[in-house]
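Enquirer: Sequence plus the predicted model coming up.
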Amino acid sequence: MEEFTPDLEGFTGVLSLRRGDDILGEWAVGLADRTAGALNTPATRFGLASGTKTFTALSVLSLVQDGALALDTPARQILGDDLPLIADDVTVDHLLTHTSGIGDYLDEEIDALAPMTVPVQALDSTPAYLAVLDGFPTKFPAGERFSYCNGGYVVLAVIAERVSGLSFADLVGRRVFDPAGMTASVFPRSDHLPPGTATGYKDDGRSNIFELPVVGSGDGGAHSTAADLHAFWQALVSGRIVSPEIFALATQEVTPDAGDGLGYGRGIWLDGADFVLAGSDHGVTAVSRHDPVTGATVSGLANIEVPTFARTRDLMGAARRGARVGGPF
């Protein structure tokens, strides 16, 4: 039988392979807190960066399921006079599928790691983001093409808050974390991380506290564990978060090639047979992929900027081949 040992050279975080209730392989490497000398463990909570967008999409789609929104609801209908440069024909679905064409406050087609334009400590709630979302002209007509848009997912959070009457973190908690049993998943303040949470580190050794909003919103900021992410995928595919019809919308391949050969649905990347949640930012790298056929989940969570996508793909490939996973647990 083939034996597979993952490459952990230069990796700092947790790499996990789970299926059902079984942990088939799990590795924790490096330090969660370099000052305290605290080690990463399988239970360490990591930032997910743009992996948060998957939770945003499902929270919004759950509101669609309830009839509080529709995919064709114009964003303007909910925004009123706010963000006037967003075109009147931009819909909830355009925002979910990154086809809105709206100008982006953090445009990854220009600079994926551009600094924030306001002090990060000012971004302590979703309404606070309105100031940084405003003033960006339309890039292209709605529906013309795929263009990954961080701002679009914050706009979705604004819409979801106004429709639901809940803060964004509470909405995600009620609509995603609670039904999935994700008891370790939170939206913490970066200046008050809960115990057991990894600090993110930049390449120069400094923490990322001055680089990211103090409280995340629709485009990033959730923190989770490998166990919680496996629970998330299990809950999603079994209908405990949204209905089968809404799940089909989330995983529908709206854009067959959104870059690097990956498809995109509504908040979920599609890599062959795998559903993928992924994000990367200053001091954060997170990838969680799930094979709905075998029920296997591979998650790679790091508190540094390190190649992780290929590691999770390779480990999932080994699991599919029936390889015996070797190395320390």
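Expert: Nice, I can see it. Residues are numbered from 1 along each chain as shown.

Enquirer: Only C-alpha atoms from now on, for both contacts and neighbour counts.
Expert: Will do.

Enquirer: In what element of secondary structure is residue 247 found?
Expert: Secondary structure from DSSP states H and E places residue 247 in helix 244-250.

Enquirer: next SSE after that helix?
Expert: Using DSSP H and E, the next helix or strand after helix 244-250 towards the C-terminus is strand 263-264.

Enquirer: Give me the distance between that following strand and the centre of its chain.
Expert: 14 Å (C-alpha atoms, centre = their mean, to the nearest Å).

Enquirer: so what does whatever helix or strand comes next after it touch, helix or strand wise?
Expert: Moving toward the C-terminus from strand 263-264, the next helix or strand (DSSP H and E) is strand 269-271. Judged by 3 or more C-alpha pairs under 8 Å, 6 or more residues apart in numbering; DSSP states H and E, strand 269-271 is in contact with strand 263-264, strand 274-281.

Enquirer: and residue 141, which of those strands is closest to it?
Expert: strand 263-264 (19.2 Å; C-alpha to C-alpha).

Enquirer: Please list all residues in contact with the most centrally placed residue in the chain.
Expert: Residue closest to the average C-alpha location in the chain (C-alpha atoms, centre = their mean): residue 51, at 1.2 Å. Residues near residue 51 by C-alpha atoms under 8 Å, 6 or more residues apart in numbering: 220, 222, 277-279, 286-287.

Enquirer: and the residue lying closest to residue 280 once chain neighbours are set aside, what does it touch?
Expert: In space, and not counting its chain neighbours, residue 280 is closest to residue 49: 5.6 Å by C-alpha to C-alpha, 6 or more residues apart in numbering. Neighbouring residues of residue 49 by C-alpha under 8 Å, 6+ apart: 219-222, 278-281, 284-286.

Enquirer: next up, a second structure to put side by side with the first:
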Amino acid sequence: MPLAADVDRIAQETGFAGVVRVDRAGATELDAAYGLADRRHALAMTTQSQLAIASGVKGMTALAVMSLVEEGTLTLATTARSLLGTDLPLVADDVTVEHLLGHRSGIGDYIDEESDTPIEAYLMPVPVHLLETTEQFLPVLDGFPTAFPAGERFAYCNSGFVVLALLAERASGVPFHDLVRERVCRPAGMVDTDFLRMDALPGRAAVGYVEMGGEWRTNALHMPVLGSGDGGIYSTGADLHRFWTALFAGRIVSAETVAEMVRPRPTVPGDDRRYGLGFWVHPTREIAQLEGFDAGVSFRSSHDPARELTVTVIGTTAAAAWPLATVLDAQLLD
């Protein structure tokens, strides 16, 4: 069955709302949109819709940090404590930028990734409208004891990437959102990618949804009004293709830095995924991946530089993207 027909079938069977894009060797093989971008107003999704990518921003946070490392403003050995001062006293003194980038810091996480609680049930511990700047995340990050000594093992940690955003901002003197815009989005030509306010989404932004009490509600009360280092950016399928192309062409950071960031390290026993610095790596091949999952968001984008192949799926619910991403990965990447 042709790829487009297969995707159409799965999208129809699952009620998928979102976008799917496949690019190979300079040609776009599939660029499709499904469902509604705004259910209240019955606005159709389009391939130009901007969709939230949740933790997909972690790769961009890592690149902003590594650009500061390349210029000498930070080093991989810079300790978090050297820039935190007396803030977040439970972060161990020996936690470094490299530990944070590789999810090996051991710091306590404000989201329990091991919990069986549905992501839709998670609510921020402070009013979401107070979270406009990275500095305003300090109360969210505070009070979580160290889980294990820095460097001991891998444990996925959202807090670590907000801390990285804070370190980058303090070291450079530039607001974190501007760092990502100037050091990642602009050199990549990502003209439709930005941190958008949840309470002022522009017309092309798709709304995320959670199912509660038998009805679909927006995810506005589940998310910071403006995200930071671990989530909150909106993008398009086309921009994500631009991102991967620019990344492996060395236009964001050097080719040597890219190679180090996508060099796979082991994760945890029983999990075949691998991780670099800000990027997931395919279990068996040298394919870099960004992935995001949150209330009203599901996202995976994979890039095989050897074949110049990019596969992106973004959905507007926490479960929407996975059936399509699983099938596309099996057909195109495995």
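Expert: Received the coordinates, thanks. The structure displayed is predicted, hence computed values, not measured ones.

Enquirer: if we can go back for a sec, need the counterpart of the residue nearest to the centre of the first structure in the second structure.
Expert: Alignment note: residue 51 of the first structure maps to residue 56 in the second structure; criterion TM-score structural alignment.

Enquirer: Any figure for the gap between that match and residue 177 of the second structure?
Expert: Residue 56 of the second structure is 15 Å from residue 177 of the second structure, where distance means C-alpha to C-alpha, to the nearest Å.

Enquirer: Could you pull out the helices in the first structure for me?
Expert: Taking DSSP state H as the criterion, the first structure contains helices spanning 52-66, 75-79, 92-96, 130-133, 150-164, 168-172, 178-180, 226-237, 244-250, 309-320.

Enquirer: Mind checking those helices for the one nearest to residue 40 of the first structure?
Expert: Nearest of these to residue 40 of the first structure, taken as C-alpha to C-alpha: helix 226-237 at 11.9 Å.

Enquirer: which one in the second structure is aligned with residue 213 of the first structure?
Expert: Using TM-score structural alignment, the partner of residue 213 of the first structure in the second structure is residue 224.

Enquirer: count of residues packed around the closest residue to residue 217 of the first structure other than its chain neighbours?
Expert: In this structure, residue 217 of the first structure finds its nearest non-sequential neighbour in residue 126, 5.7 Å apart by C-alpha to C-alpha, 6+ apart. Other residues within reach of residue 126 of the first structure, judged by other C-alpha atoms under 10 Å, total 19.

Enquirer: which residue lines up with residue 126 of the first structure in the second structure?
Expert: Matched to the second structure by TM-score structural alignment, residue 126 of the first structure sits across from residue 134.

Enquirer: now residue 165 of the first structure
Expert: Residue 165 of the first structure maps onto residue 173 in the second structure when the alignment is built from TM-score structural alignment.

Enquirer: Next, count neighbours for residue 72 of the second structure.
Expert: 9.

Enquirer: what do we get in the first structure for it?
Expert: Correspondence of residue 72 of the second structure to the first structure, assessed by TM-score structural alignment: residue 67.

Enquirer: and if you look at residue 233 of the second structure?
Expert: Checking TM-score structural alignment: residue 233 of the second structure goes with residue 222.

Enquirer: Could you tell me how many residues sit around that match?
Expert: Neighbours of residue 222 of the first structure under the rule other C-alpha under 10 Å: 25.

Enquirer: What sits closest to it if chain neighbours are left out?
Expert: residue 187 (4.7 Å).

Enquirer: Trace the one you found over to the second structure, please.
Expert: Using TM-score structural alignment, residue 187 of the first structure pairs with residue 195 in the second structure.

Enquirer: Could you tell me how far that match is located from residue 136 of the second structure?
Expert: Distance of residue 195 of the second structure to residue 136 of the second structure, computed by C-alpha to C-alpha: 16 Å.

Enquirer: Looking at the two, which is more packed in?
Expert: Neighbour totals were compared for residue 195 of the second structure and residue 136, and residue 195 leads with 20 against 13 (other C-alpha under 10 Å).

Enquirer: wait, that one sits on residue 226?
Expert: Yes. With contact defined as C-alpha atoms under 8 Å, residue 195 of the second structure reaches residue 226; the gap is 6.7 Å.

Enquirer: Identify the contacts common to these two.
Expert: Counting by C-alpha under 8 Å, 6+ apart, the residues touching both residue 195 of the second structure and residue 226 are residue 232.

Enquirer: Residue 257 of the second structure versus residue 63 of the second structure, what's the distance?
Expert: Look at residue 63 of the second structure and residue 257 of the second structure: by C-alpha to C-alpha, they are 9 Å apart.

Enquirer: who's more crowded, these two?
Expert: With neighbours defined as other C-alpha under 10 Å, residue 63 of the second structure and residue 257 compare such that residue 63 has more, 26 against 17.

Enquirer: Which parts of the stretch 101-250 of the second structure are strands?
Expert: 194-195, 209-212, 215-218, 233-235 (DSSP state E, counting those that start in this stretch).

Enquirer: Ok, which of those strands comes nearest residue 11 of the second structure?
Expert: Of all the strands of the stretch 101-250 of the second structure, strand 209-212 comes closest under C-alpha to C-alpha, at 16.9 Å.

Enquirer: who does the closest one touch, helix- and strand-wise?
Expert: Counting contacts by 3+ C-alpha pairs under 8 Å, 6+ apart, strand 209-212 of the second structure packs against strand 215-218.

Enquirer: Can you tell me what sits against the strand it packs on?
Expert: By C-alpha under 8 Å, 6+ apart, the list of residues contacting strand 215-218 of the second structure from outside reads 207-211, 296.

Enquirer: got CSV for the residues you listed, with neighbour count and distance to residue 9 of the second structure too?
Expert: Output for the contacts of strand 215-218 of the second structure, formatted as CSV (neighbours: other C-alpha atoms under 10 Å; distance: C-alpha to C-alpha, whole Å):
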residue, neighbour count, distance to residue 9 of the second structure
207, 26, 23
208, 27, 23
209, 23, 22
210, 24, 23
211, 15, 23
296, 27, 22
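
Enquirer: Just name the closest of these to residue 270 of the second structure, please.
Expert: For the contacts of strand 215-218 of the second structure, the nearest to residue 270 of the second structure is residue 296 (27.9 Å; C-alpha to C-alpha).

Enquirer: tell me the contacts of the counterpart of that closest one in the first structure?
Expert: By TM-score structural alignment, residue 296 of the second structure lines up with residue 283 in the first structure. Neighbour list for residue 283 of the first structure: 199-203, 207-208, 303-305 [criterion: C-alpha under 8 Å, 6+ apart].
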